[in-house]
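can't give you the sequence, but here's the structure:
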C-alpha cells in the first residue's frame, strides 16, 4: 500500500516538475531543443524536443536500478511513478494533442478537449518568450468550461 502511494505521489509530483522544466528549461536555456516543437508543420517524425524524453527516462532507469539493490525499496516505486507519467505524457501530448500517431482520433472527451485547447494556446506563441499554460495534465479550469456540461 505504501509503495502504491509513493508511485501515485511521484506521478502527481511529475506534473509540477514537468511544468517547471517546460517553463524554465525548455523555454529557457533548453530552447534549442524545444524550438522545433513550436514550429507549425515540422516535417520530421522526430523532433529535437524528443530528447527531453531521454532526460526524464534516465532518472527513472537509475531509480529502478537502485530500487532493487540490495532489495526492493521505495526508489523503485519513485522510478515507476516517473515511468507512468512518461507514458501518460506520451499518450496525451504526442498522441491525443499533437496527433503524431493516429491511434485515438475519435476521442471527444471534455477533459481531452480542454487539454488540447490549453496546449493550442501555448503553441500560439512561436518564440520562447510570452508563453502560457505550461502544464500537461493539470491546466487552468478556464480551458474546460466550454466543454464541461
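The structure has been received and is ready for your questions. Remember, predicted model here, so these are calculated numbers, not experimental data.

contacts and neighbour counts: CA atoms only from here.
Noted.

Contact partners for the residue most central in space within the chain?
Nearest to the geometric centre of the chain sits residue 89, at 3.8 Å (CA atoms, centre = their mean). Neighbouring residues of residue 89 by CA atoms under 8 Å, 6 or more residues apart in numbering: residue 136.

try this one side by side with the last:
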C-alpha cells in the first residue's frame, strides 16, 4: 500500500478521534459510565489520579490493538490507525490534562485566541457538576462563540 494512503489514514484517524472523544464524553462518560467520570467534575479526592483516567487507558489499549494487528500482518493499515489514535491521545493529554487542568505546571502562558477559546469552552463544560445539562464535550474543535472576546 502506498505511503500516502498510510499518511491519509493517520490524519483521518486523528480527526475521527475528536468525534470519538466528543461521542464518548457525551454519551458514555456523562451516561452509563458517569461513575468513572464524575471525580473529574467534582474534586472529592486527594489523589493525583482520577477514575476518569480509565478512559485514557481504554483508548491506549485500542491503539495498541491496532499496532498488534499490524505487527502480526493482519491489518496493514493498523500502524497508521494506531499512530493516529496515539497522536490524538498525546494531544488530548497535552491540551486537556496539562494545558487546561494544569496536572503539570506547563503551558501556563499560552494566551492566543485559540488557547483562550479552548479554556473558555472547557470552563463552560465544568460549570455543570452533574452528568446532565452538559455542553462543550469536544476538545480541539471549539464552538465559534468561545472565540469572541
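That came through, no problem. Being a predicted model, the structure only gives us computed values, none of them experimental.

Could you check how far the residue nearest to the centre of the first structure is from residue 83 of the first structure?
Per CA to CA, to the nearest Å, residue 89 of the first structure is found 10 Å from residue 83 of the first structure.

go on, residue 101 of the first structure?
Counting by CA to CA - residue 101 of the first structure and residue 83 of the first structure are separated by 20 Å.

Specify which residue of these two has the higher count of neighbours.
Neighbours per residue, other CA atoms under 10 Å: of residue 101 of the first structure and residue 83, the larger number sits with residue 83, 22 against 12.

if I pick that one, what's in contact with it?
Per CA under 8 Å, 6+ apart, neighbours of residue 83 of the first structure: 57, 60.

Could you find the counterpart of it in the second structure?
Using TM-score structural alignment, the equivalent of residue 83 of the first structure in the second structure is residue 86.

Buried residues of the longest helix that the second structure contains, list them for me.
Taking DSSP state H as the assignment, the helix of the second structure that covers the most residues is helix 3-23. Within helix 3-23 of the second structure, the residues scored as buried using 16 or more other CA atoms under 10 Å are 6, 9, 10, 11, 13, 14, 15, 17, 18, 19, 21, 22.

And for the second one, nearest residue in space, chain neighbours not counted?
Leaving aside its chain neighbours, residue 9 of the second structure sits nearest to residue 80 (6.0 Å; criterion: CA to CA, 6 or more residues apart in numbering).

contacting residues for that neighbour?
Contacts of residue 80 of the second structure by CA under 8 Å, 6+ apart are 6, 7, 9, 10.

now those as CSV including distance to residue 114 of the second structure?
Formatted as CSV, those follow (distance: CA to CA, whole Å):
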residue, distance to residue 114 of the second structure
6, 29
7, 26
9, 26
10, 24
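
What ranges does the first structure have for its helices?
Under DSSP H, the first structure gives helices at 2-20, 31-34, 51-66, 74-89, 110-123.

just to revisit the earlier point, now the residue nearest to the centre of the first structure: how far from residue 34 of the first structure?
16 Å.

And for residue 76 of the first structure, the neighbour number?
Neighbours of residue 76 of the first structure using other CA under 10 Å come to 23.

One more: the one 4 residues further on?
Here the neighbour count serves as a burial measure; for residue 80 of the first structure (other CA under 10 Å) it reads 24.

again with residue 107 of the first structure
Residues near residue 107 of the first structure, counting by other CA under 10 Å: 10.

The counterpart of it in the second structure and residue 16 of the second structure: what is the separation?
Residue 107 of the first structure maps onto residue 110 in the second structure, with residues paired by TM-score structural alignment. In this view, residue 110 of the second structure and residue 16 of the second structure are 26 Å apart by CA to CA.

again, but for residue 145 of the second structure
Look at residue 145 of the second structure and residue 16 of the second structure: by CA to CA, they are 23 Å apart.
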